[in-house]
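# Next comes the sequence, and after it the predicted model I'd like to discuss.
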Amino acid sequence: MGFKTVVVHVNSSAETERRVRLAAQIVRMSKGRLVGAAMSGISRLLYADHATTMGVSMAAQCIDEARENARANLRRFETQCQMLDLPSFESRLLDDQAADGLVLQSRYGDLVVLGQVNPDGPVSPLEEETPEYVAMNSARPVLVVPYAGHYEAPFQRVLVAWDGSMEATRAVTAAIPLMEHAARVTLAVFNAGREPDRHGSEPGADMALYLARHGIKVEVSSQVTSIDVGSALLSFAADTDADLLVMGCYGHSRFREIMLGGTSRTVLQSMTLPVLMAH
């Protein structure tokens, strides 16, 4: 079991190189293939709108420039993969906005690696991946990498946010190939007494047993907090020196607007470690 195809978002941000390096390390663990996905940022619908308002020739020039920018990003990706001596990789260029392109590519991979939005970054809005949109609509789990910090795989100290939900179950199952390499896995259950029907008499015990059958040793930690769970989760991650957080992504979408749950929103905004999410 492993991630045989990992899709990584490639754009012009300064964080792309670190994101690609981490994705390459994950691919090497499972002897898989790394796919660098770069989007021009201009969808067919947007192109048609530009052609109407700007004129066909000017619109064609804009999309040619956007495509060349994406190609340049992919050339840097390929150079980095060669420098990393990665045996299997490929580039894909799509005429689409970043979020939609990544959602599409998620269907053909096992994991999507993308970056947390840097509010001070110079990247064009059309190049931004919008992690919450991708996490909510992706066919596969997503690994969101913070825009600050340095991270390495295999991850050694994994923190799992367990609340008995379908989303958390999917995230835990997706993270098994990463947890198999970890030296320590902690299953954190917050305020289990508030939802006894979901957790049972021994919160976390059933999931710990499930993971044990995969050869993963798990410590269950029951936590009680009066602050929001997202903040408590990030604080606990810092206290335990975790280098990967695994959690479900909660919310719903209405057209293009994403209404995230409070925990998911807090983590995506304030994350201090890579987060593997599934919806």
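Arrived safely, thanks for sending.
# Only C-alpha atoms from now on, for both contacts and neighbour counts.
Noted.
# Can you get me a residue count around Ser264?
A total of 18 residues lie near Ser264 under the criterion other Cα atoms under 10 Å.
# Output the contacting helices and strands for the strand or helix carrying it.
Following DSSP states H and E, the helix or strand that holds Ser264 is helix 262-270. Counting contacts by 3 or more Cα pairs under 8 Å, 6 or more residues apart in numbering; DSSP states H and E, helix 262-270 packs against helix 229-239.
# one more structure, for comparison:
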Amino acid sequence: MNDISLSSNAMRAQAARGTAYRDIAIHLDGSPEDETRLAHAEALAAGFAARMTGIFTNLLPDPALFAGDFGITAIGQLVDAVTEEGDVSEKRLRERLARLGPVHELRRLDAFPGLLEQAVASEARWNDLFIATCPRDDGYSRWSSLIESVMFDGGRGLYLLPPKVALRSPIKTVLIGWTDTRQSARAVAEALPLIANATQVEVVTVREEAHGRMGGAEVLADISAHLARHGIGATATVLNTETPPTDALLAEARRISADLIVIGAYGHSRFREWVLGGVTADLIDSSPVPLFLAH
């Protein structure tokens, strides 16, 4: 009898072909960090033969800060100045993207606070993936509400880069932080193309103390089996620890030299609590490796 079963490599390749990113959006703001995001986006796009769209955001001054006739004049002048600055950045970005060929484009959004975040979330919805930077430093922290809007209203996967993080391509090792929630399920589903292409995948859950017939590992059995049916061999690990969940996840990421951490984005606004605490916010603030989040 001929053995017609697929090898694990063949199954992985088949899974990767069946799940791929075709449209990747990148947040651009005219800062030096644009080059970091573009480098990561190019590497991902090359692996999936995907189309890249740069979303250049030019934030206009908040009209609420101005009042009276003088305020109207002042905000008009500021809007003109910000628009002109945006023209310079847009020209530079178009020249940068032009080197990538005709399958890539730049979209510019000039809008006031509140409206800009909604516009970017709308752009995220027709893409498979949205790449941005963790809003943790002075230069990028002003985009916190924009990242939050994409995370909770964009409906697609959010790929967040630590500031100035070096390109780690291809992604070989993926750490999945799993809880039995809709958000975790969404994160795994949205990240499946990246997970399928990895050579090492570990699914972990954090327990402050072991419980259950398998010490808590039973919560990982079904998701591990699901990944296996996609041709993905994953290791399941329960992190029983007295340390904060974020520290436990980052320690495990360091131990396995993870290139990417996949987690559900929990909360309703301002990056509020994960099931075990403020894990989403803590990882955004401190992870040294890229994060993949979905809500």
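Great, that's in hand. These numbers come from a predicted model, not from an experiment.
# Quick one: name whatever helix or strand follows the helix holding Ser264 of structure 1.
Proceeding C-terminally, helix 262-270 of structure 1 gives way to strand 275-278 as the next helix or strand, assigned by DSSP H and E.
# Have a look at how far, on average, that following strand is from structure 2.
In the superposition with structure 2, the average deviation recorded for strand 275-278 of structure 1 is 0.4 Å (mean Cα distance after the TM-score superposition for structure 1).
# Packing partners of that strand?
Contacts defined by 3+ Cα pairs under 8 Å, 6+ apart place strand 275-278 of structure 1 against helix 131-137, strand 142-145, helix 166-174, strand 244-248.
# Now do the buried residues in the helix of greatest length in structure 2.
Ranked by residue count, the top helix of structure 2 under DSSP state H comes out as helix 68-98. If you call a residue buried by 16 or more other Cα atoms under 10 Å, then helix 68-98 of structure 2 has these buried ones: Ile75, Val79, Thr83, Gly86, Ser89, Glu90, Leu93, Leu97.
# now do stretch 26-38 of structure 1
Ile26, Val27, Arg28, Met29, Lys31, Gly32, Arg33, Leu34, Val35, Gly36, Ala37, Ala38.
# Which single one of the residues you listed is nearest to Ala48 of structure 1?
The shortest approach to Ala48 of structure 1 among the buried residues of stretch 26-38 of structure 1 belongs to Ala38, at 20.7 Å (Cα to Cα).
# Contacts only, for that closest one.
In this structure, Ala38 of structure 1 makes contact with His9, Val10, Asn11, Ala70, Arg71, Asn73, Leu74, Ser91, Arg92, Leu93, Leu94, Ala98, judged by Cα atoms under 8 Å, 6 or more residues apart in numbering.
# Repeat that for Glu219 of structure 1.
For Glu219 of structure 1, the contacting residues are Arg184, Val185, Thr186, Leu187, Ala208, taking Cα under 8 Å, 6+ apart as the criterion.
# In CSV: these, plus distance to Glu195 of structure 1.
What follows is those, written out as CSV (distance: Cα to Cα, whole Å):
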residue, distance to Glu195 of structure 1
Arg184, 27
Val185, 23
Thr186, 20
Leu187, 17
Ala208, 18
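# Those residues in strands, which ones?
In strands, judged by DSSP state E, the following of the contacts of Glu219 of structure 1 are found: Arg184, Val185, Thr186, Leu187.
# how close does the second one get to Pro154 of structure 1?
Read it as Val185 of structure 1. Distance, Val185 of structure 1 to Pro154 of structure 1, using Cα to Cα, to the nearest Å: 13 Å.
# Repeat that for Glu132 of structure 1.
25 Å.
# So for those two, which sits in the more crowded spot?
Here Glu132 of structure 1 and Pro154 are compared on neighbour count by other Cα under 10 Å; more neighbours surround Glu132, at 26 against 20.
# Tell me the counterpart of Asp64 of structure 1 in structure 2.
In the superposition onto structure 2, Asp64 of structure 1 corresponds to Asp80 when matched by TM-score structural alignment.
# Gly251 of structure 1 now?
With TM-score structural alignment as the criterion, Gly251 of structure 1 lines up with Gly267 in structure 2.
# Which of the three states applies to that match?
Local secondary structure at Gly267 of structure 2 is given as coil here, using DSSP: H, G, I helix; E, B strand; the rest coil.
# thinking again about what came up before, can I get the contacts of Glu219 of structure 1 in JSON lines with distance to Val144 of structure 1 and neighbour count?
Conversion of these to JSON lines gives the following (distance: Cα to Cα, whole Å; neighbours: other Cα atoms under 10 Å):
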{"residue": "Arg184", "distance to Val144 of structure 1": "21", "neighbour count": "17"}
{"residue": "Val185", "distance to Val144 of structure 1": "19", "neighbour count": "24"}
{"residue": "Thr186", "distance to Val144 of structure 1": "20", "neighbour count": "21"}
{"residue": "Leu187", "distance to Val144 of structure 1": "20", "neighbour count": "23"}
{"residue": "Ala208", "distance to Val144 of structure 1": "24", "neighbour count": "18"}
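# Out of the residues you listed, the closest to Val158 of structure 1 would be?
Val158 of structure 1 has its nearest neighbour among the contacts of Glu219 of structure 1 in Val185, at 4.8 Å by Cα to Cα.
# So that closest one is in contact with Val218, correct?
Yes: Val185 of structure 1 is within contact range of Val218, at 5.0 Å (criterion: Cα atoms under 8 Å).
# Between which two of the ones in strands among the contacts of Glu219 of structure 1 is the distance greatest?
Arg184 and Leu187 (10.0 Å).
# between those two, what contacts are shared?
Common contacts of Arg184 of structure 1 and Leu187 (Cα under 8 Å, 6+ apart): Val218, Glu219.
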